[in-house]
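K.L.:
Need coordinates for the following:
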Amino acid sequence: MPNIATLTLNPTIDTAYEVERVFPTHKMRTQKEQYDPGGGGINVARVFVRLGGNARCYYLSGGATGVALDGLLDLHRLVKTRIPIAGPTRVSASLYDRASGQEYRVVPAGPTVSPEEWQDCLDRLAEAQCDFLVASGSLAPGIPDDFYARLAANAAERGIRVVLDSSGEALRTGLNGGNIYLAKPSLGELRQLTGQPLDTEGAIADAAMALVETTGTELIAVTMGHEGALLASRDGTIRLPALPITAQSAVGAGDCFVAGMVYALATGRSRGEAFRHGIAAGSAAVLTPGTDLAHPADIARLLPQVGAI
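P.N.:
Next up is the predicted model:
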């Protein structure tokens, strides 16, 4: 059975609500509400376990909201290693307006993490036993930009494949430090990383291949929303279109892509087949409302619809 560890430095309690119509000042009575443990690595673990794998969640947690997050992880029966911090865990909100079909998302910055707290995190992960280590999500305030690079260097020494899904300087320094097996930037994150408009398929492919060559990253998967995704490796690039489905919620789609792709890789599929699994899992995520994430039955149903490689 495949075994991974996930790291979430800035987790969240994800709340999701539905209202008939969004309007100012007056109270909006919700029709549905949902509460789930969230943040990149936690979302990856939720889907990876649904698919049949083993995942241990490493995450920072503090304050009264941290206690609530711990309880939500227990409800989802996820194996967890809590790294205590003083600051309170953040709470994110997703609001679906039925009248317009629009979704509104509010995401706080999160608590400030002290040097002692993030060093404790590095020390604990130095003892992690896994095949893949998925570091996903933003850095909480106070954590240095090169945190993921430090993490990857230690993991690589122990033969662990590191998967990185972040943005900004955390992504840049993580990639430049080497030791990354798979990185999954969105197209927006790739544009920010390169400083280029990347307004053609050829430009996107060239930018992804340049990262493979300059950073030594084995696989770069660029997700592009309704335009599909692109996979770059030393063997070249693969481009697949998005599936024609009606989205219910965009929450966690990228995390589900990572979970599907890593699960396929961990169970012996080829890079191309793993890429197809990632697209199917990301597409399955948008079928579910709120913060529910992808389900195996939907992934299996959608996989035959993903283009052949």
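K.L.:
From now on I want contacts and neighbour counts done on CA atoms only, so please keep to that.
P.N.:
Fine.
K.L.:
element containing the spatially most central residue of the chain, please.
P.N.:
In the chain, the C-alpha closest to the average C-alpha coordinate belongs to residue 255, at a distance of 3.1 Å (Cα atoms, centre = their mean). Per DSSP states H and E, residue 255 falls inside helix 253-266.
K.L.:
how about this one, so we can line them up?
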Amino acid sequence: MNFDVLTITLNPAIDKSTTVDRFVPEQKLRCAPPRYDAGGGGLNVSKALRRLGGDSLALFSAGGPPGQLLQDLVRKAGISYRIIETQEWTRENFTVTETESNAQYRFNLPGPTLSASEAQSWLDSLSSLDFKPAYVVASGSLPNGVSTDFYARIARAVQNAGARFILDTSGQPLFEAANVGVFLLKPNLNELCALVGVETLETVDIDDAAREIIGRGDCEVVVVSMGPQGAMLVTRDFCEHVPAPSVKKLSTVGAGDSMVAGMTWALSQGRDYRQMIRQGVACGSAATMNPGTELFQPQDVERLLAWINQYGTRYRLPTDCTVD
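P.N.:
This next block holds a predicted model:
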């Protein structure tokens, strides 16, 4: 079977979420029944693509009883997948929302340490795919035991496969992958600052900073995530700011991955870059409207996208996107 999109999750997790009335130290806290979700950046992207009516093949690590539960959750979500087996157990994350204040507490546990042979299995799997995806999406942190250049090695493998690589990560792995070159990067403002070696950036300087990394061959497209202010799309030829609709925020878990999924889905449907970023902002904003790790509802995405298309131009930030 052919898939236009392959998602990569090197450090997946079982995401557990629940609520409690109020946090009180040293007391037993009575929680609501927990919700279990397959977690990790790439898996979130695959789940979100599924909600948009798209399809993907999810490639992820899995080990121990939690790894089996992870596979069950992915299968239940209707996602096609392949796994890289690990000796150590898949990690678990825990999110608790205090209903009295709507404050959210996120506990991320360390993941397994990959052996050298398990890391090599990842590269072997990518080089021996029996189909040619148009897009490969990698999102999330690297597991213990692999070098910081691992995403860079994946970027080379994706280039050799003739696919477009979309990367959403941070820190040294982001730098090293960018040096190899990817199709699309989605840094936040802090990550963009780090990529161009400055401490801060004013809004009017974002497009110049993004074009700097495009100009040196790090990528073809940059989408800068700006939180409540939305996102800015920058290519070699133009840029556009898309404001985030005002919504009641219940959780930010998976919002960034939902944005990546929206953009990937739009590209896989043949949409242009402007349509791509609008779809991404709509999906990311819609994800914050749901509690815990639930991602977004398609009807919310449609409503927010309609707002962006009709009213978004009124709320764009002033930017000078002219090309010299």
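K.L.:
What value does the TM-score take for this pair?
P.N.:
TM-score of the superposed chains, computed with TM-score structural alignment, normalised by the length of structure 1, equals 0.95; 308 aligned residues with a Cα RMSD of 1.6 Å.
K.L.:
wait, what's in contact with the alignment partner in structure 2 of the residue nearest to the centre of structure 1?
P.N.:
Using TM-score structural alignment, the partner of residue 255 of structure 1 in structure 2 is residue 257. Counting by Cα atoms under 8 Å, 6 or more residues apart in numbering, residue 257 of structure 2 makes contact with 41-42, 44-45, 48, 139, 284.
K.L.:
and residue 171 of structure 2, how many neighbours?
P.N.:
Other residues near residue 171 of structure 2 come to 12 when the count uses other Cα atoms under 10 Å.
K.L.:
That one and residue 8 of structure 2, how far apart?
P.N.:
18 Å (Cα to Cα, to the nearest Å).
K.L.:
Map residue 163 of structure 1 across to structure 2 for me.
P.N.:
Per TM-score structural alignment, residue 163 of structure 1 is aligned with residue 166.
K.L.:
Then residue 268 of structure 1?
P.N.:
Residue 268 of structure 1 maps onto residue 270 in structure 2, by TM-score structural alignment.
K.L.:
Helix or strand: which one has that match?
P.N.:
With DSSP H and E as criterion, residue 270 of structure 2 is part of no helix or strand.
K.L.:
pretty sure the match of residue 163 of structure 1 is touching residue 136, no?
P.N.:
Yes. Residue 166 of structure 2 lies in contact with residue 136 (Cα atoms under 8 Å); the separation is 6.1 Å.
K.L.:
Between those two, which is the more surrounded one?
P.N.:
Set residue 166 of structure 2 next to residue 136 and count neighbours by other Cα under 10 Å: residue 136 wins out with 27 against 23.
K.L.:
can you confirm that one is in a strand?
P.N.:
Yes. Checked against DSSP: H, G, I helix; E, B strand; the rest coil, residue 136 of structure 2 lies within a strand.
K.L.:
so what's residue 149 of structure 1 up against?
P.N.:
173-179.
K.L.:
again, only this time at 10 Å
P.N.:
Neighbouring residues of residue 149 of structure 1 by Cα atoms under 10 Å, 6 or more residues apart in numbering: 155, 164, 170-180.
K.L.:
Also residue 122 of structure 2?
P.N.:
For residue 122 of structure 2, the contact set (Cα under 10 Å, 6+ apart) comprises 8, 10, 59-61, 83-85, 150, 154.
K.L.:
Quick check: residue 233 of structure 1 touching residue 222?
P.N.:
No. Residue 233 of structure 1 lies out of contact with residue 222 (Cα atoms under 10 Å); the separation is 11.6 Å.
K.L.:
Which residues are in contact with each of these two?
P.N.:
Common neighbours of residue 233 of structure 1 and residue 222 (Cα under 10 Å, 6+ apart) are residue 208.
K.L.:
So the match of residue 268 of structure 1 versus residue 134 of structure 2, what's the distance?
P.N.:
From residue 270 of structure 2 over to residue 134 of structure 2 (counting by Cα to Cα), the distance is 11 Å.
K.L.:
repeat for residue 294 of structure 2
P.N.:
27 Å.
K.L.:
Compare the two and say which is more crowded by neighbours.
P.N.:
More crowded of residue 294 of structure 2 and residue 134, by other Cα under 10 Å: residue 294, with 21 against 17.
K.L.:
Translate that one into the numbering of structure 1.
P.N.:
Per TM-score structural alignment, the equivalent position to residue 294 of structure 2 in structure 1 is residue 292.
K.L.:
Neighbour-wise, give me the winner out of the contacts of residue 257 of structure 2.
P.N.:
residue 45 (33 neighbours).
K.L.:
my read: that residue touches residue 280, true?
P.N.:
No. Using Cα under 10 Å, residue 45 of structure 2 makes no contact with residue 280, being 11.4 Å away.
K.L.:
Name the residues contacting each of those two.
P.N.:
By Cα under 10 Å, 6+ apart, residue 45 of structure 2 and residue 280 have these common neighbours: 255-262, 264-265.
K.L.:
ok, the nearest residue to residue 118 of structure 2 once chain neighbours are set aside to residue 138 of structure 2 distance?
P.N.:
Of all residues beyond its chain neighbours, the one nearest residue 118 of structure 2 is residue 86 (6.6 Å), with distances taken as Cα to Cα, 6 or more residues apart in numbering. As defined by Cα to Cα, residue 86 of structure 2 lies at a distance of 19 Å from residue 138 of structure 2.
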